[in-house]
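Colleague: any chance you can model this:
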Amino acid sequence: MIGRLRGTLLEKLAPEVLIECGGIGYEVTMPMTSIYALPELNEQAIIYTHFVVREDAQLLYGFANKIERRLFRLVIKVNGVGPKLGLAILSSMSADQFVSCVAHDDLTSIVKIPGVGKKTAERLLIEMRDRLKDWQVTHTAAPLVSGTIPIELHHENTFVTNAKGDAINALVSLGYSQQQAEKSIRNVFKAESSSEDLIRDALKSML
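Modeller: This next block holds a predicted model:
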């Protein structure tokens, strides 16, 4: 079991990052709330991980802190909720926000998460209510602030295309349809925005 990685952050291409530890590059899939909390490229980063082994793949999921990882592990135990949906939940809201939704039976906010229908949302609220009844946050949740992804700015149009394209691809990876992703990015687009800025603003606009 790989529980934690500490190394140099080489790439950010949401929802995946590449981190080099001891000469080995690990591809890690992370929720956007965790990606926002990462340092700049080529700096040292610590990622708490959850390792999933399937017949056709070995997948590594990463989180900014143990609180997010713990919640992810609880969520994927819910019937019908797998790692991809767990990732979408923690990309749409912080751990504290999700716990608050469960505590207040906020079905409306849960249903807005991509891939979560009404029945799944109801199941999440029912099953997570017992699992979170003794939940205590002992670590500050990852702040929803944007980092910066260095991009070679030879031409402004290149930056715009890359930022919009990367943001749309990230939203599709999180479960949104191509049409939803394109529309939400179009609504929040600013020429100076990085892909992380666009993803963050788009996710906020859809909740």
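
Colleague: use CA for all of it now, contacts and neighbours both
Modeller: Will do.

Colleague: could you measure from K112 over to I185?
Modeller: 17 Å (CA to CA, to the nearest Å).

Colleague: who has more neighbours, those two?
Modeller: I185 (24 against 16; other CA atoms under 10 Å).

Colleague: which non-adjacent residue is nearest that one?
Modeller: With CA to CA, 6 or more residues apart in numbering as the criterion, I185 has its nearest non-adjacent residue at 5.8 Å, and that residue is A202.

Colleague: how about that neighbour, secondary structure?
Modeller: Classification of A202 using DSSP: H, G, I helix; E, B strand; the rest coil returns helix.

Colleague: could you also give me the structure for this next sequence, so I can compare it with the first?
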Amino acid sequence: MIHRLRGQLIEKDNEGVVVECAGVGYRALTSLTTVQALPPTGEECVVHTRLIVREDAQLLFGFASRDERAVFDAITSVSRVGPKLALAVLSSMSPGQVAEAVARGDVLKFASVSGLGKKTAERLVLELKGKEAAFFEVVPELSSKNGSSAPVAPASPGGGPYLEAREALTGLGYSLEEAEAALSGAGEQDSVEAYIKAALRGVRRR
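Modeller: Alright, predicted model coming up:
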């Protein structure tokens, strides 16, 4: 079992990296988050790995942190969700954001990931809901330095009115990112209407 690689980063692209260890180059498929977190080619790096053995292939996946690998394992434990979809999620969301989305039952956040779809997003939330504490023991955000961590950003407001307001804003034509940006300045509100009014006031001021 290949669990960790430490060596010279000799190649990296949008799909993965090659790490040379004792003269052997190991190719690992990665998320875009990991690619961005690793140092420039030619430098030493540490990549945490997960080896998946199939009848027709042995696939090595790499992660810039143990937290990202833990979330990858959690996502691939969901029925009919493979490693490629797990990497797509981790390319769009940090480990902390995945844990937060599961805890909130945030189907829309998962469904915004390219290739995932609403039904798969619902299955992710359904099968991981209530298990996030076991799956995500530590979920600090990845920092720009390989192997190090930064504190998790403050969580956005929980489910209920916040999620309903965000869905309403996307229904008005805002993208998910635009809706979340507008709501980020709304502060804590006690109703859907209050969230929407505060968000739209912030948009008009920009």
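
Colleague: against R123 of the second structure, how distant is the residue lying farthest from the centre of the second structure?
Modeller: In the second structure, the residue that sits farthest from the middle, by CA atoms, centre = their mean, is G23; the gap is 32.2 Å. Distance, G23 of the second structure to R123 of the second structure, by CA to CA: 43 Å.

Colleague: got the contact list for the residue nearest to the spatial centre of the first structure?
Modeller: Centroid-nearest residue in the first structure, with CA atoms, centre = their mean: P31, separated by 1.4 Å. Applying CA atoms under 8 Å, 6 or more residues apart in numbering to P31 of the first structure gives the contacts 15, 62-63, 87-88, 90-91.

Colleague: one more time with 7 Å, if that's ok
Modeller: Contacts for P31 of the first structure were tallied using CA atoms under 7 Å, 6 or more residues apart in numbering; they are 15, 87-88, 90-91.

Colleague: buried set for the lengthiest helix in the second structure?
Modeller: As assigned by DSSP state H, the longest helix anywhere in the second structure is helix 192-205. Within helix 192-205 of the second structure, the residues that qualify as buried are 192, 194-196, 198-200, 202, counting by 16 or more other CA atoms under 10 Å.

Colleague: off-centre distance for that helix?
Modeller: Relative to its chain's centre, helix 192-205 of the second structure lies at 27 Å (CA atoms, centre = their mean, to the nearest Å).

Colleague: look up the closest residue to E164 of the second structure, ignoring the ones flanking it.
Modeller: V192 is the one closest to E164 of the second structure (CA to CA, 6+ apart), at 6.3 Å.

Colleague: map that neighbour onto the first structure.
Modeller: Using TM-score structural alignment, V192 of the second structure has no partner in the first structure.

Colleague: helices along the second structure, start to end?
Modeller: Using DSSP H, helices in the second structure cover 32-37, 66-76, 83-92, 95-104, 107-111, 118-128, 132-135, 161-171, 176-184, 192-205.

Colleague: so who does L5 of the first structure touch?
Modeller: Counting by CA under 7 Å, 6+ apart, L5 of the first structure touches 21, 46-48.

Colleague: can you do 8 Å?
Modeller: With CA under 8 Å, 6+ apart, L5 of the first structure has these contacts: 19, 21, 45-49.

Colleague: please apply the same query to G130 of the second structure.
Modeller: Neighbours of G130 of the second structure in contact, by CA under 8 Å, 6+ apart: A103.

Colleague: from V47 of the second structure, how far off is it?
Modeller: 29 Å.

Colleague: quick one: contacts for the residue nearest to E164 of the second structure?
Modeller: Going by CA under 8 Å, 6+ apart, V192 of the second structure touches 161-162, 164-165.

Colleague: any idea how far A198 of the second structure is from it?
Modeller: 10 Å.

Colleague: same question, A134 of the second structure
Modeller: 36 Å.

Colleague: which parts of stretch 92-112 of the first structure are buried?
Modeller: So, applying 16+ other CA under 10 Å, buried residues of stretch 92-112 of the first structure: 92-96, 98-99, 101-102, 105, 109-112.

Colleague: you'd agree V145 of the first structure is up against Y36?
Modeller: Yes: the pair V145 of the first structure / Y36 is scored as a contact, 5.7 Å apart, by CA atoms under 8 Å.

Colleague: list the contacts for I67 of the first structure?
Modeller: 95, 137-139, 141.

Colleague: which stretch of the first structure lines up against stretch 15-35 of the second structure?
Modeller: Going by TM-score structural alignment: stretch 15-35 of the second structure matches residues 15-35.

Colleague: which positions in that stretch come out as buried?
Modeller: So, applying 16+ other CA under 10 Å, buried residues of stretch 15-35 of the first structure: 15-20, 26-35.

Colleague: of these, which belong to strands?
Modeller: 16-20, 26-29 (DSSP state E).
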